[in-house]
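>>> A predicted structure for the sequence below; I have some questions about it.
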Amino acid sequence: MSLLSERQKEELQKSILEYLHANNFGDAFNALKADAGIDYTPDPKAKYAGLLEKKWTSVIRLQKKIMDLENRNAALQEELSLSPAKRAALQTDWVPRAPAAYTLKGHRGQVLKVAFHPTFNLIASASEDATVKIWDWETGEFERTLKGHTRPVNDVAFDSKGNLLVTCSSDLFIKIWDVQNEWRNTKTFPGHEHTISSVRFMPGDLQIVSASRDQTIRIFDVASTHLVRTISGHTDWVRCVEPSDDGRLIVSCSNDQTARIFDPLSGESKMELRGHEHTIEVVVFAPVAAYAAIRELAGIPSTERSNRAAAYAATGSRDRTIKLWDTQTGQLLRTLQGHDNWVRALVFHPCGKFLLSACDDKTIRVWEISTGRCVKTVEAHGHFVNCMAWGPQAPADAAKTNGASGSGKTEPEKFVNVVATGSVDQTIKVWLP
């Protein structure tokens, strides 16, 4: 079936004949005239004169226009996909990049710890100036100051629902602040005999666990403030303590150059992680989402058993290295080297692909876990970076449900892309997409 009508056919043939005649292609002109059976006398004034060229150039122009529009469309699509809002929504593997969105100023001493509220857009910062400050991380605005401690506040943490805030200090006290009751200091826990370095709510929020320069880890009952258990094992200042997601284990690290895993119910030491050559400043359990990447790095076969909580941990030390460990065997899996000074803070990326570290070399580094390579260095502060935290994440029980399936994957909507860091320069920086 012809796409052209009889009239269009005739117009086309006469245009071609006019073109052939005008360009002195006499044989071709006569052959087409005979084959088509057209009686046509060339006429420079006829509408067919130059018609073929006009149609041809207009097609070329239209084609060029279409190509230009397609290229512009592609560029706009790319621009859209790279816009901050779009990136934030799509990127489950976002990592901080300079410059920071906000620099929060107000503390009169170095910032020692930062913690995100699990549901509100709030950060709590603990400082050497003996105060805790609350900030809105979405707007960068200061909200309030919590006063009650008399010496540096060394750590700060929210409970799982964000109803309570716990702080610990060099004044030998742990304090609980009621977020819903104007942030009032409702409980104070004595019990340690020296500077308290670290404090966390245990899963379930009924107990808190703390670590101190008095070489002990202590567990307190939140409701009664009573001391439940004192755990000994370290032979020097205990710098950091963290419970596993299921609350069955706690991990701690110390100036004695070891990290240790304890059973919080019995106080029994389960494992000693030994390999650093200096004080270990920080220790964290790896989330289930990171297990696949850790196993790839270490060449460990994937088994159901290794998907349980607290299977792996990471430590950061004054020896400038980060170490990844198998907590069941105590085996050192890999040492990450690259920082030029004391490693102060470690945060696993919620997607499980990366480990972020903060250091006295003033940088944040992003490590790709599966290869052990540093894939990004961010110049973060004008002085030592003391602490770092990732924004609101899924509650531990959601992570466990994921882990139980053996997938080791986290849904993108289960965490918020925002990071906060605190420094000796007395500022907090908020890093947003």
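The structure has been received and is ready for your questions. Residues are numbered from 1 along each chain as shown.
>>> alpha carbons only for contacts and neighbour counts from here, please
OK.
>>> show me where the stretch 201-350 of the chain has strands.
Remark: strands assigned in the stretch 201-350 of the chain by DSSP state E, counting those that start in this stretch are 207-212, 217-221, 227-231, 238-243, 250-254, 258-262, 269-274, 280-285, 312-317, 321-326, 332-337, 343-348.
>>> Give the helix, strand or coil label for G403.
Assigned state for G403: helix (three-state reduction, DSSP: H, G, I helix; E, B strand; the rest coil).
>>> now do H149
Three-state assignment for H149 (three-state DSSP): coil.
>>> And for N73?
Following three-state DSSP, we place N73 in the helix state.
>>> Next, work out how far apart it and V385 are.
43 Å (C-alpha to C-alpha, to the nearest Å).
>>> picking up where we left off before, mind checking the strands of the stretch 201-350 of the chain for the one nearest to S83?
strand 343-348 (25.4 Å; C-alpha to C-alpha).
>>> pretty sure K55 is in a helix, no?
Yes: assessed by three-state DSSP, K55 belongs to a helix.
>>> if I pick it, what's in contact with it?
By C-alpha atoms under 8 Å, 6 or more residues apart in numbering, no residues touch K55.
>>> Quick one: neighbours of the residue nearest to Q328 when sequence neighbours are not counted, just the number.
Of all residues not flanking Q328 in the chain, A311 sits nearest, at 6.4 Å (C-alpha to C-alpha, 6 or more residues apart in numbering). Residues near A311, counting by other C-alpha atoms under 10 Å, number 19.
>>> okay, pairing it with this:
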Amino acid sequence: MVLTDRQRSDLHAGIYEYLLSRGPEFESVATALAAADPDACQQSTTDDGNNESKTPTKRSSSSSSSTPLLEKKWTAVPRLQKRVLELEKQLATNAKHTAHRQTALGLDASDIAGGGRDRRFLPRVCAYTLQSHRSSVVTCAIHPIYTVAASGSEDGTIKLWDYESGDYLKTLRGHTNMVSGVDYSPSGVYLVSCSVDLSIKLWEVKEEYVCVRTLRGHDHTISDVKFVPPSFRAVYLEKSGGGSGSGGGSAQSGGVDAASAQAKFVVSASRDGSIKFWDIETGFCDATLSDHGDWVRCLAVRGARGESNTESGEGGGEGASSTSVDSLVLVASSGNDRTIHVYNAYDKREKVAELRGHDHVVESLSFLCSSALPQEKKAASAASRKANTPNTWDYLASASRDRTVRLWSVSNGGSCLMTFRAHENWVKGVVVHPSGNYVLSCGDDRSIRVFDIKSNRCMRTIEDAHPHFVNCITMHYTLPIMISGGVDNSVKCWQLD
């Protein structure tokens, strides 16, 4: 690198100043430099103390008390280099995240500008295979805000993964037997897990996943656990300053959204034939429901849509408000008795539907995602009314060992809308696509299948999604990411198109 005359002059001035500050031992060297470049050295001494002499002995005392320019620049270089490296690292991280969303997840510039609303976001190819568990992966969940996925295994551990980079993050230890269920709270503050060891554990996310509470009360294996979002009424009262209702939670400042407020209850299912509601704050069991006659294996929870239907009387008379199933927080449960029970999570926890039709054990349930955005719910309901079809917000999907996936409407007591028959073995996991247009399932035939609700057909099949049985599947409700876990001890992150 070639220096300009000005830069070379400044360099000589800095060296000369530094030599003078080092004392008599460097006087001869400073004198030689002053003789070689008198203009630069004269400028240095003039700037320091208005001393016109070019000799080292004439240097003003004021300059010796200040830090030489050369030392300032020398110490500034590594500091600036460190800052440059930090900024380059941040740029690389941002570029990686952008590339992941644009390519690995199937997004392009037009999708980002339009929010990706026109894309289907269905599984295409596996982006990452995450290996760390020592036994079969039984359950998985995705954090609603952070790019973190949690998986529970027969090895008794919960592992956390960064699904954007495919990196392993952390292992949570506390259960002494198989972890059978994990779930994040709607606000992302807590992770809850349940186990064959008869315990339910609550982990606080912001405190590096410290276990803050352990719940006990079931008499047999705990099969599943879910957070119960607060009722719309409770959130509305708290936000409006009108007090708190049953199971209330804090509302976000951007609007009254029961699904995004902090949950106050968790619900668990057990082999003892019961489902229990637990108060997170006290740790006590708030209610026990025992309508099932056998092992309760799975749960699904749906948040309230946040509005009540208003129906007009005949002849255009005065409208009468009636609370529909849309405005309720629902909990669905099923298992070995092949019957699906749907309860109101609040208001005495009354049963609102009982669904029958499966010929074998029901392994998994899924509502249209309870955390879907309020405007999406309203749009889905309006579209359904316009098309004279069942409200997608009412959809409940079930997966069974009878090799079928069934889609139910929970309104008006419940009814089976359609049955998908494509799997060649037990169906172990099911999820309703956030758009309400598809149902995705996985099973012991090692496949992941996508069913189109409108056409009532299997529109996509991923054969050999895992080398062995596929136990669980879940999707993020706004980001195009899908996670699956299998008997091969692995967790897979799937690209969506």
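Looks like it arrived, so ask away. What you are looking at is a predicted structure, and each value in this text was computed from that prediction instead of being measured.
>>> returning to that earlier point: out of the strands of the stretch 201-350 of the first structure, flag the one nearest Q91 of the first structure.
Closest among the strands of the stretch 201-350 of the first structure, using C-alpha to C-alpha: strand 343-348, at 16.1 Å.
>>> now the helix or strand following the closest one: which residue numbers in the second structure?
Counting by DSSP states H and E, the next helix or strand C-terminal to strand 343-348 of the first structure is strand 354-359. Using TM-score structural alignment, strand 354-359 of the first structure corresponds to residues 438-443 of the second structure.
>>> how about N181 of the first structure, what's its match in the second structure?
Aligned partner of N181 of the first structure by TM-score structural alignment: E207.
>>> Now that match: which helix or strand?
Secondary structure assigned from DSSP H and E places E207 of the second structure in neither a helix nor a strand.
>>> tell me which residues in stretch 133-145 of the first structure are buried?
Going by neighbour count (16 or more other C-alpha atoms under 10 Å), the buried part of stretch 133-145 of the first structure is 133-137, 140, 142, 145.
>>> Could you tell me which of the residues you listed are located in strands?
Under the assignment DSSP state E, these contribute 133-136, 142, 145 to strands.
>>> Rebuild the residues you listed as CSV, extending it with distance to V430 of the first structure.
CSV is the format used below for those (distance: C-alpha to C-alpha, whole Å):
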residue, distance to V430 of the first structure
K133, 14
I134, 13
W135, 10
D136, 10
F142, 13
T145, 18
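>>> sorry, back to before: give me the mean distance between the match of strand 354-359 of the first structure and the first structure.
Its matched residues in the first structure lie on average 0.9 Å from stretch 438-443 of the second structure after superposition (mean C-alpha distance after the TM-score superposition for the first structure).
>>> separation between the nearest residue to K206 of the second structure once chain neighbours are set aside and L198 of the second structure?
What sits nearest to K206 of the second structure in space, not counting adjacent residues and going by C-alpha to C-alpha, 6+ apart, is V189, at 6.9 Å. From V189 of the second structure across to L198 of the second structure, the span is 23 Å (C-alpha to C-alpha).
>>> Just give the number of residues close to E463 of the second structure.
By other C-alpha under 10 Å, 12 other residues sit near E463 of the second structure.
>>> Verify the stated contact: it with D444.
No: in this structure, E463 of the second structure is not within contact of D444 by C-alpha atoms under 8 Å, at 11.3 Å.
>>> what's near enough to touch the residue nearest to Q328 of the first structure?
Here A311 of the first structure is in contact with 285-286, 326-328 (criterion: C-alpha under 8 Å, 6+ apart).
>>> what do we get in the second structure for V430 of the first structure?
In the second structure, V430 of the first structure lands on C493 (TM-score structural alignment).
>>> correct me, but that match touches I481?
Yes: judged on C-alpha under 8 Å, C493 of the second structure makes contact with I481 at a distance of 7.1 Å.
>>> What is the neighbour count of the closest residue in space to C369 of the second structure that isn't next to it in sequence?
Of all residues not flanking C369 of the second structure in the chain, P434 sits nearest, at 5.8 Å (C-alpha to C-alpha, 6+ apart). Residues lying near P434 of the second structure (other C-alpha under 10 Å) number 26.
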